[in-house]
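Chemist: What follows is a protein structure lacking sequence information:
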């Protein structure tokens, strides 16, 4: 059957109109969905699901007439008018310090998720009755914004000075180490990964005084790729792991948080054959034979163990850089035992079958814990007996698993009573905790930001907790109003949802380029 469409010019015009409409629709979809280039970190990022924000450092008097104060009720409902400005106060622990403000300018219509049925958990010891800087907080806790991705970090000085380098994008795994420099007695350094692809990632370091005042921010590793998690060493180094899904050729970097050493970062021997690395842990109960471990977030990535040939603890910064033997984990589910092999291919097949996509890892005494997100399982390896057990994480990492908590809290953390952890997904992303009996607590939650919290770390005295909302690039500090210790510990066992395949994750990461 034929249809008469008139002359050829009419057909060309119709085709051109269709193409124009299609391009306009694609552009509209692209702007709503959001895209972000790591090559323009100082520009406002756009992320799927939240508004694009341009964050400006101002004084309290700047733009005074433009600010729109949002009520608690508006924030609970996720309501912000077009072009409204949310003012976040960055307060010093010293009441005499000047207050500075970050002003968040909403440039588009907000599409923030809301708490449709928000209620503080009835079984929590704390109620979320306080709203501060965009967070719902347990009673007795105060929050401040420390840094925002793409913007210079304000120092706590009378001159109103800022860092030379903007705070890094997509903050991920982090830790706190004591500042070893005599010029900053009692100070500490918050070390944070930047999970950005195509050699635009790295590590940033924030230096604080003992009172929590910001002295310095600098990049201590640049040019790396998808720095995801890692782990700290006993001598003060941060091991930053590259989760390179595109090239599958990531390294693990030994980073000096002070940035003083030359060079400040070096790739370690463990993982030098390349991979999609996630987290790091160590066992130095036997100083003559220390063991170091990394996980790999692929379906075929075996857990790796490195034993240095001739470790010299008088030169700790060299222990992970020299020669040694790398072995790979083999699980034997038939009798609940495990052993190590130098055959990477065999171990990869074993990982695919029994513990694919390993993420968080931690060591407590003779017990090694690691998580397979695909299997929704936490594995507990007895390093001395070479036996293991596995338990489901479908109800949450520590749901119904108080024995894990007792091992970690009672045996390794002295008088700490709460174990902190973060969870991805949903409208209640924040900082949660469980005690040694498995009881659940909530320190803070938010519905204003995308649902992945990262970089949880605790100061040596336990009085401050730091964490970030990764996609929004906002780093928070939590404190108790009475300035006492939280009496908490953190565990490097974070896991992500496993809905995506490896190929889908590669596609997602390429979207950030």
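Modeler: Cool, got the structure. Since we're looking at a predicted model, the values are computed, not measured.
Chemist: from here on, contacts and neighbour counts on C-alpha atoms
Modeler: Noted.
Chemist: C-terminal to the helix or strand where residue 476 lies, which secondary structure element comes first?
Modeler: Assigned by DSSP states H and E, residue 476 belongs to strand 474-480. Tracing the chain C-terminally past strand 474-480 and defining elements by DSSP H and E, one meets strand 488-490 next.
Chemist: Report the buried residues of that following strand.
Modeler: Buried residues in strand 488-490, counted by 16 or more other CA atoms under 10 Å: 488-490.
Chemist: second one coming, line it up with the first:
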């Protein structure tokens, strides 16, 4: 989404938070993450791509907006945003959304062989608007989300074989991201509004998103504790928008990234620079990070946006603004910058996703050095990631 400035108006609730889920080993009850040295050490000077990385890590450019992807005949889309990877035989696919309006949005895919060489690239979704983030499903489809009022979710085939399918049952609102919870049978959804809600969708049949029940999270005014869910009466959002249909639904200030693993769904809110943890096993909510609760020094993470997770349980949170960093939150509750992009202050970092083997991290600078949607750059970082 375009860069915005937000005033902090929310009253901070309890600072104690249970991270929840088996991912956060040894941190069942802990305060939100605090700054500490990262597991990979200090950032080194910017490399030839303008990226500051820890020692032992390297980067390369995969694609640039408006230019042909090397080794293919496909022109990469403008404003690359949310992304995910999918195993493809001995190789993999990286899918990336295009946050472009006027029916020029959609998504593209880049295919890699087992050595990481690009073998092809193609369009997999066209004719949509402001496809911001999304999420992958356990049945290997990509949920591409429209960040417009009463926007749709499109279920998309990363291989481009099957036509994308509009999924109105997941609600029509200003969609941001989605995360599939196969353990409990839900798709979690964030809403990019200053008074947005956090939703979950239960398909009538798991694996088929054509019908089901949309619900909104209901909770008190604090930042931690048990929550309940209530059905959204009219997922179509007309004439009453979905976020106003459930009495007592908790308000989230600018829902952004969303990622599920090991019983917990993490999601971010940009208006208050928070990373939330929803424990699906106990149906409770807590804070994994809040920049206003950093107790010493300067908060390392601001402008929170897309989020992903490595095999070690580390969370990688991209910044829209801030210092143009991807910050790493460890299971021990520490946070530090993992990388920084220099010379691109008019952009934002989008689409972080690990290759299926966990050895490569993909992400984009949505507007690159130009500050324009036509200047997007998609990167790959390789190195000794913790497993």
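Modeler: Received the coordinates, thanks. The structure presented is a predicted model; accordingly, all values stated were derived computationally and were not measured.
Chemist: circling back to that earlier point, counting by contacts, list what the strand holding residue 476 of the first structure packs against.
Modeler: Under the contact definition 3 or more CA pairs under 8 Å, 6 or more residues apart in numbering; DSSP states H and E, strand 474-480 of the first structure sits against strand 141-148, strand 464-469.
Chemist: The lengthiest helix in the first structure corresponds to what range in the second structure?
Modeler: The longest helix of the first structure (DSSP state H) is helix 8-33. When the second structure is aligned by TM-score structural alignment, helix 8-33 of the first structure has no counterpart there.
Chemist: can you list contacts of the strand ranked longest in the second structure?
Modeler: Secondary structure of the second structure per DSSP state E: the longest strand is strand 208-218. Residues from elsewhere that reach strand 208-218 of the second structure (CA atoms under 8 Å, 6 or more residues apart in numbering): 167-171, 197-205, 227-232, 235, 246, 248-250.
Chemist: What is the end-to-end distance of stretch 186-196 of the second structure?
Modeler: For stretch 186-196 of the second structure, the first-to-last residue distance is 19 Å (CA to CA, to the nearest Å).
Chemist: Can you turn the buried subset of the contacts of strand 208-218 of the second structure into a selection I can paste into ChimeraX?
Modeler: The buried residues among these can be selected in ChimeraX (16+ other CA under 10 Å) with this line:
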select :167,168,169,170,171,197,198,199,200,201,202,203,227,229,230,231,232,235,246,249,250
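Chemist: Among the contacts of strand 208-218 of the second structure, which ones are in helices?
Modeler: Using DSSP H, no member of these sits in helices.
Chemist: what's around residue 251 of the first structure, how many residues?
Modeler: Neighbour count for residue 251 of the first structure, taken as other CA atoms under 10 Å: 26.
Chemist: re earlier: and which of the buried residues of strand 488-490 of the first structure is nearest to residue 452 of the first structure?
Modeler: Minimum distance to residue 452 of the first structure across those is 16.6 Å, recorded for residue 490 (CA to CA).
Chemist: Turn the buried residues of strand 488-490 of the first structure into JSON lines, columns for distance to residue 385 of the first structure.
Modeler: Shown next, in JSON lines, are the buried residues of strand 488-490 of the first structure (distance: CA to CA, whole Å):
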{"residue": "488", "distance to residue 385 of the first structure": "29"}
{"residue": "489", "distance to residue 385 of the first structure": "26"}
{"residue": "490", "distance to residue 385 of the first structure": "26"}
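Chemist: out of these, who's nearest residue 259 of the first structure?
Modeler: The closest of the buried residues of strand 488-490 of the first structure to residue 259 of the first structure turns out to be residue 490 (CA to CA; 24.9 Å).
Chemist: Isn't the closest one up against residue 460?
Modeler: No: using CA atoms under 8 Å, residue 490 of the first structure makes no contact with residue 460, being 11.7 Å away.
Chemist: and residue 49 of the second structure, what pairs with it in the first structure?
Modeler: Using TM-score structural alignment, the equivalent of residue 49 of the second structure in the first structure is residue 133.
Chemist: what residues are up against that match?
Modeler: For residue 133 of the first structure, the contact set (CA under 8 Å, 6+ apart) comprises 88-89, 143-145.
Chemist: preserved in the second structure, out of the residues you listed?
Modeler: Contacts conserved in the second structure for these, using both residues aligned by TM-score structural alignment, their matches' CA atoms under 8 Å: 143-145.
Chemist: Would you list the buried entries among the residues you listed?
Modeler: Buried members of those, scored by 16+ other CA under 10 Å, are 143-145.
Chemist: Redo those residues as TSV? Include distance to residue 294 of the first structure.
Modeler: TSV is the format used below for those (distance: CA to CA, whole Å):
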residue	distance to residue 294 of the first structure
143	33
144	33
145	32
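Chemist: Relative to residue 240 of the first structure, which of the residues you listed is nearest.
Modeler: residue 145 (24.1 Å).
Chemist: what does the closest one align to in the second structure?
Modeler: Residue 145 of the first structure maps onto residue 61 of the second structure when the alignment is built from TM-score structural alignment.
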